[in-house]
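Novice: What follows is a predicted protein model with its sequence.
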Amino acid sequence: DRLVELSREKLRRLGLSAAQLTELEAREATTATFTVPSPASGVVLEKMAREGQYVEMGMPIYRITDLSRLWLMLNVHERDLPFVSLGQRVDVEVSGLRGHHFEGAVSFIDPVLDTMTRTARVRVEVPNVQGLLKPGLFGAATLFAELASDGTLATPSLPGEYACPMHPLQRAEAPGRCRICGMELKKRVPAKGKAAGKVLAVPREAVLSTGKRTLVYVEWWAEREPDGSIRHDHAGNAKKLAQPQYQGFEVHLAPLCSAFHRKEDGTLHKLGDYYPVIEGLPTGVRIVTHGQFLIDSQQELSGKPSLFRPQGGSTDGGHSGH
């Protein structure tokens, strides 16, 4: 009995199920072959043993990989890292599969930066249900960094107090195991996320910048009070100007962003580049997008506040008449 139990235990460690052990014990004649199941489902990528070859315990026989979900490794520059978050949607295009678009999600952000390239590796999980993607293919990814109403990054919510260390997007409310790799879920802090919202933004071409100071010009067609409010007549109508007046506002802007429109076929159409406005620009005004360099020069020559002269004043530097 002791020898039989040791044999059972050895077969269990090889991966045989209880049903297989029962079937082996019920056989009337002994056999030198039996089926050893794979511990994981997937595709055989490499066969390391041949029929008749002697193998020892612990020796790899097959290399099996689940290709239903692949990893796309991205190198993201440090200036773009503030716009990357876990769970973020990613649009993937592969050079060898033109016309096909794949959608994935950011599942890991390397906490260490490569000092040579100034980039960090970002892992994107991409479903491969149809099996079109192959390991080793080169691809390009577009990360959609939506903004919240305050101009900061809108982050997806990641509910669940437990997450897989290898697959952080696999989360649960109670302890358990990852449905992908089988690792034990570890306790994590749930990420509430931040919802996307409308944000005040100006076109890229409307911005004047010295590198330290940023200016946006506004076009006025109504008379203004000293406090900036619109001057009205006795009937309550705004007093119109014969010629437009221009005023520059020093603004604090978020990094440059792009606006996209998704068509019915899933392709994206770029609408333009915009700077989200953090502060400094009133809402509901008409901004100048063309000719602002000429306007700024006229402002400076007339002694009014301009890009390089915030306080205004004469441009002759005290040498008038020389």
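Specialist: That came in fine, so what should we check first? Residues are numbered from 1 along each chain as shown.
Novice: from here on, contacts and neighbour counts on C-alpha atoms
Specialist: Noted.
Novice: so how far is residue 248 from residue 135?
Specialist: Residue 135 sits 54 Å away from residue 248, going by C-alpha to C-alpha, to the nearest Å.
Novice: Which one's more surrounded, those two?
Specialist: Taking neighbours as other C-alpha atoms under 10 Å, residue 135 and residue 248 compare with residue 248 leading, 24 against 9.
Novice: Over to the closest residue in space to the more buried one that isn't next to it in sequence. Which of the three states is it?
Specialist: Closest residue to residue 248 apart from its sequence neighbours, by C-alpha to C-alpha, 6 or more residues apart in numbering: residue 217 at 4.2 Å. For residue 217, the assignment made with DSSP: H, G, I helix; E, B strand; the rest coil gives strand.
Novice: And for residue 217, the neighbour number?
Specialist: 24.
Novice: do the one 4 residues further on as well
Specialist: Residues contacting residue 221 under the criterion other C-alpha under 10 Å number 16.
Novice: How about residue 38?
Specialist: Neighbours around residue 38, by other C-alpha under 10 Å: 12.
Novice: now residue 100, nearest residue through space, not along the chain?
Specialist: residue 93 (6.8 Å).
Novice: also this one, for the comparison:
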Amino acid sequence: MSRLPRFGMILAASVVIGSGGYWALAEEPHSGAAHGAAAGAVHQHSYEEGRILYYRHPDGLPQFSTQPKSTDDGRAYLAVREKSGEAGGHAPAVAPAKAMLAELGSTAPRRILYYRNPMGLGDTSPVPKKDSMGMDYVPVFAEEQQDGATIRVSPGKLQRTGVKTSTAAMARIGRAVRAPATVTLDETRVSVISMRTDAFIDTVSTVTTGDRIRKGQVLFGFYAKEIATAGTEYAAPGGDRAGSALRLKNLGVPDEAIRTIAERQQVPSSIDYASPRDGIVLERLAVAGMMAKPGDVLFRIADMSHLWVLADLPEYDLASIRVGADVRLTVRSLPGRSFDGTVDLIYPQVDAQTRTTKVRIELPNPDGVLLVNMYAEVEIDTRSEEPVIAVPNSAVIDTGDRKLVFLDKGEGRFEPRDVMLGARGDGQTEIVTGIKAGDQVVVAANFLLDAESNLNSALSAMTAEGGRQ
């Protein structure tokens, strides 16, 4: 539609709305059949003799003209006069005029720059035309022309396409990394009981493998010739007590036994060996009457109040794991219970076959319900220590060549913004550069905006190229 007819239609509609409202207020009510006859006469007279404002489609379609016009099948458009009534079945002129103004959507003529393909293709036309499917090309008005980046979308189209926005905010980004694991002993809490010199085992306590023992509890009694000689020198008055005491310690004699020798001034025939820690007896190899050589293992004791858990993490998850991260552990044999620990060590090697790396986790086991070699599942919290700028994952468009988000600039304007991504978590992505906290970003239908932006960029480039030519 050209600018002159469009302007005439807008002007005609405005006049009709004003005049229709005036006549509606000017009419006084009548009663009885006289009122019906008078009203019919007035409406008929106005319809036939009033000033023509514009012409409308005979079927009531929202199609108007400022000049006489015919439909495709040869029927003439109906004239809408200054005060069109209901005689002859015609509707008041005010309603079509309002509909026309709503359709036109503006109170001033708009300049059409060109027409673009309705399917989003790159071809344009300086005049109205149809595509191969019979669809009308869409006019692009001067006030809608974009700079090639920012796009403008009408409120109706926003509602139809389902565009939604969210606020970029500061948050700790991360995701829960889950992996299978195995409960093991804390290597630093295992003690091996052995002799440092030849010794005869006289007696052995009744503790057996698997028993819990306390620190200081007697495990066995022994006699060693070398220890007896050093003890005699230590007990003798006037001797080198300091040197003898050091020799006894180097031979592995417990401090309690050394104090007993000093108090009694004699060496006992059998010296008691006490447990150095609380724990569980893992091995009991001591037997009464046996000859123990230096280094022979007699007992192995482990403190199970703290344990290690070894988890096998895939290689691609290693970058998100840090020492000190919180860990939650669950065991199938203990349903409903969970245990909290921390990452203590990331082993410096990757298994060549499984492409996994072991991660060591420390956790307390005060009630002793966790047992060695239990299978478990760990969930490692990989959230960053400091909050960063984050947006929902759906806000980021990855085209392969670039990563961008759409900023909502208000009033239906959207701007694509290139961003640099950081960590990606459960539902959120870190934005290193490109936007700031508080920006409104599009989280739904942003691919449609991206297509519209690409189209605008292409059309702007074509328009600029045409202008240079």
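Specialist: Now that the structure is in, tell me what you want to look at. It should be emphasised that the depicted structure is a prediction, and the values quoted were computed from it without experimental measurement.
Novice: For the two chains, what TM-score is obtained?
Specialist: The TM-score (TM-score structural alignment, normalised by the length of structure 1) is 0.60; 224 aligned residues with a C-alpha RMSD of 3.1 Å.
Novice: Now the aligned residue in structure 1 for residue 380 of structure 2. Nearest residue, chain neighbours left out?
Specialist: Aligned counterpart of residue 380 of structure 2 in structure 1: residue 143 (TM-score structural alignment). Closest residue to residue 143 of structure 1 apart from its sequence neighbours, by C-alpha to C-alpha, 6+ apart: residue 90 at 4.7 Å.
Novice: Tell me which residues touch the equivalent of that neighbour over in structure 2, please.
Specialist: In structure 2, residue 90 of structure 1 lines up with residue 327, judged by TM-score structural alignment. The contact partners of residue 327 of structure 2, taken as C-alpha atoms under 8 Å, 6 or more residues apart in numbering, are 340, 341, 342, 343, 361, 378, 379, 380, 381.
Novice: mind redoing it with 6 Å?
Specialist: By C-alpha atoms under 6 Å, 6 or more residues apart in numbering, the contact list for residue 327 of structure 2 reads 340, 341, 342, 379, 380.
Novice: Is residue 282 of structure 1 part of a helix or strand, or is it coil?
Specialist: Assignment for residue 282 of structure 1 (three-state DSSP): coil.
Novice: all strands for the stretch 101-250 of structure 2, in order.
Specialist: 112-116, 124-125, 138-141, 151-152, 164-167, 169-171, 176-185, 190-194, 199-204, 212-213, 218-223 (DSSP state E, counting those that start in this stretch).
Novice: Packed most tightly, which of those strands would that be?
Specialist: Of all the strands of the stretch 101-250 of structure 2, strand 151-152 has the most neighbours on average by mean count of other C-alpha atoms under 10 Å, namely a mean of 22.
Novice: That strand corresponds to what range in structure 1?
Specialist: Taking TM-score structural alignment, strand 151-152 of structure 2 hits no residues over in structure 1.
Novice: ok so, going back, burial measure for the match of residue 380 of structure 2, as a count.
Specialist: Using other C-alpha under 10 Å: residue 143 of structure 1 sits among 16 other residues.
Novice: coming back round to it: tell me which residues touch the aligned partner of the residue nearest to residue 248 of structure 1 in structure 2, please.
Specialist: In structure 2, the residue matched to residue 217 of structure 1 (TM-score structural alignment) is residue 406. Neighbour list for residue 406 of structure 2: 415, 416, 441, 442 [criterion: C-alpha under 6 Å, 6+ apart].
Novice: if you set the cut-off to 7 Å instead, what comes out?
Specialist: By C-alpha atoms under 7 Å, 6 or more residues apart in numbering, the contact set of residue 406 of structure 2 is 414, 415, 416, 417, 441, 442, 446.
Novice: Wait, the third one touches residue 408, no?
Specialist: To tie it back to what came earlier, the one meant is residue 416 of structure 2. No: the criterion here is C-alpha atoms under 7 Å, and residue 416 of structure 2 misses it with residue 408 at 9.1 Å.
Novice: ok, the aligned partner of residue 205 of structure 1 in structure 2 - contacts?
Specialist: Here residue 205 of structure 1 is matched to residue 394 in structure 2, going by TM-score structural alignment. Contacts for residue 394 of structure 2 were tallied using C-alpha under 7 Å, 6+ apart; they are residue 443.
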